[in-house]
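Enquirer: I'll drop the sequence and a predicted model, then ask my questions.
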Amino acid sequence: MDSHFLQLDNRKGQDRTMHSLNTEQIQQIIPHRHPFLLIDQIEDYVPGEYAVGYKGVSYHEDFFRGHFPQKAVMPGVLILEALAQTGAVAILSLPENRGKIAFFGGVQKCRFKGMVLPGDRLRLETRIIKRKGPVGVGEATASVDGKTVVTAELTFMVGE
């Protein structure tokens, strides 16, 4: 199911297998579908720990028709949603969470530092930093061309 390649794991000083997912594989883990699936690809993930994904931002996205007609900018709340979906891949890929849903519980320490425009390739990274039962927190960063555009802590709850 996953495609694999090796990367040096600096924490342990040894090789580890990276896991990538295409859109169809992402949809096997999280319940989101078009037009609300906001990640195109997962470059790497470790269940319960983190996920790194991408969204190719096209001028043809429905939200650009109204946000804003004179200056197309991806809404910040949709960038947060894309980060949450990326974190959901990490948490819902755990065997005990398969088939469940990760619900938003809150957003803390959110900072918008740049705009996401048509043609951008949005990099999404969410690391799970706390978990207790069905509740957890993810540290999330979105960037374009290496420049951070959003940071936040996302609280989630896993449910049926």
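Expert: Happy to help now that I have it. Numbering: from 1, shown residues only.
Enquirer: Going by C-alpha atoms from here, please, whenever you check contacts or count neighbours.
Expert: Fine.
Enquirer: Please list all residues in contact with Ser58.
Expert: Neighbouring residues of Ser58 by Cα atoms under 8 Å, 6 or more residues apart in numbering: 118-120.
Enquirer: now the strands for the protein?
Expert: 3-9, 14-20, 41-46, 50-56, 101-112, 121-132, 135-144, 147-159 (DSSP state E).
Enquirer: Against which helices or strands is the fourth one packed?
Expert: I take that to be strand 50-56. Identification of packing neighbours for strand 50-56 by 3 or more Cα pairs under 8 Å, 6 or more residues apart in numbering; DSSP states H and E yields strand 41-46, helix 76-92, strand 121-132.
Enquirer: Return the most buried member of those.
Expert: Highest mean neighbour count of the helices and strands packed on strand 50-56: helix 76-92, a mean of 24 (counted as mean count of other Cα atoms under 10 Å).
Enquirer: Measure how that helix sits relative to strand 147-159, angle-wise.
Expert: Put simply, helix 76-92 runs at 50 degrees to strand 147-159, going by axes from the mean of the first three to the mean of the last three Cα atoms, to 10 degrees.
Enquirer: Second structure for comparison follows:
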Amino acid sequence: MLNIDEIQKILPHRPPFLLVDRVEELEPGIRATGKKCVTMNEPYFQGHFPGKAVMPGVIILESLAQVGAICMLTVEGNEGKIVLFGGMDKVRFKRQVLPGDVLTLKVEISKSKGNFGVGTAIAYVDDQVAVEATLTFAIE
């Protein structure tokens, strides 16, 4: 549904911190599904970990947050704004993410009032849950 050029028109992030390659499903303000193709070329693999490349959990959470931001920034009136983390709850890491994996990033907004909201976020590799969390955000 959205390619990388369209994503860059919505998010202010740029490489190496743009962590969503495409968006496959989008219901503005309700839910979004994105993809992140994990490659050995990611800059964090230089130090995390030498000899055993594992995608940092905080980077997976940021990838999920960017999908959530796309979901909220495509709501009429939110164009050009920035979505910031307000908090993370119930974070669970269930599977390592390695170079060559493709992350499916699903975010569903469960509450939204004014400039604040909460979303349920789950990252998958194939059909396995890698990370799940409840993310709180603020739109600025």
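Expert: Thanks, I have it. Here the structure is a predicted model, which means the values were calculated and not measured.
Enquirer: re the thing from before, of all the helices and strands packed on strand 50-56 of structure 1, which one comes closest to Gln28 of structure 1?
Expert: helix 76-92 (9.6 Å; Cα to Cα).
Enquirer: For the closest one, give me the average deviation versus structure 2.
Expert: Comparing helix 76-92 of structure 1 with its match in structure 2 after superposition yields a mean distance of 0.2 Å (mean Cα distance after the TM-score superposition for structure 1).
Enquirer: What helices and strands are in contact with that helix?
Expert: Judged by 3+ Cα pairs under 8 Å, 6+ apart, the packing partners of helix 76-92 of structure 1 are strand 41-46, strand 50-56, strand 101-112, strand 121-132, strand 135-144, strand 147-159.
Enquirer: how about 10 Å then?
Expert: Judged by 3 or more Cα pairs under 10 Å, 6 or more residues apart in numbering; DSSP states H and E, the packing partners of helix 76-92 of structure 1 are helix 23-27, strand 41-46, strand 50-56, strand 101-112, strand 121-132, strand 135-144, strand 147-159.
Enquirer: Centre of the chain to that helix, how far?
Expert: 4 Å (Cα atoms, centre = their mean, to the nearest Å).
Enquirer: Which stretch of structure 2 is that helix matched to in the alignment?
Expert: Mapped onto structure 2 using TM-score structural alignment, helix 76-92 of structure 1 spans residues 57-73.
Enquirer: what sits against the residue nearest the centre of structure 1?
Expert: In structure 1, the residue lying closest to the centroid (Cα atoms, centre = their mean) is Thr86, at 2.1 Å. Listed by Cα atoms under 10 Å, 6 or more residues apart in numbering, the contact partners of Thr86 of structure 1 are 26, 30, 38-39, 41-42, 45, 50-54, 80, 124-127, 138, 140.
Enquirer: How much space separates it from Leu21 of structure 1?
Expert: Thr86 of structure 1 sits 11 Å away from Leu21 of structure 1, going by Cα to Cα, to the nearest Å.
Enquirer: list residues touching both of these two?
Expert: 41-42, 45, 53.
Enquirer: Need the max-distance pair from those residues.
Expert: Gln41 and Tyr45 (11.0 Å).
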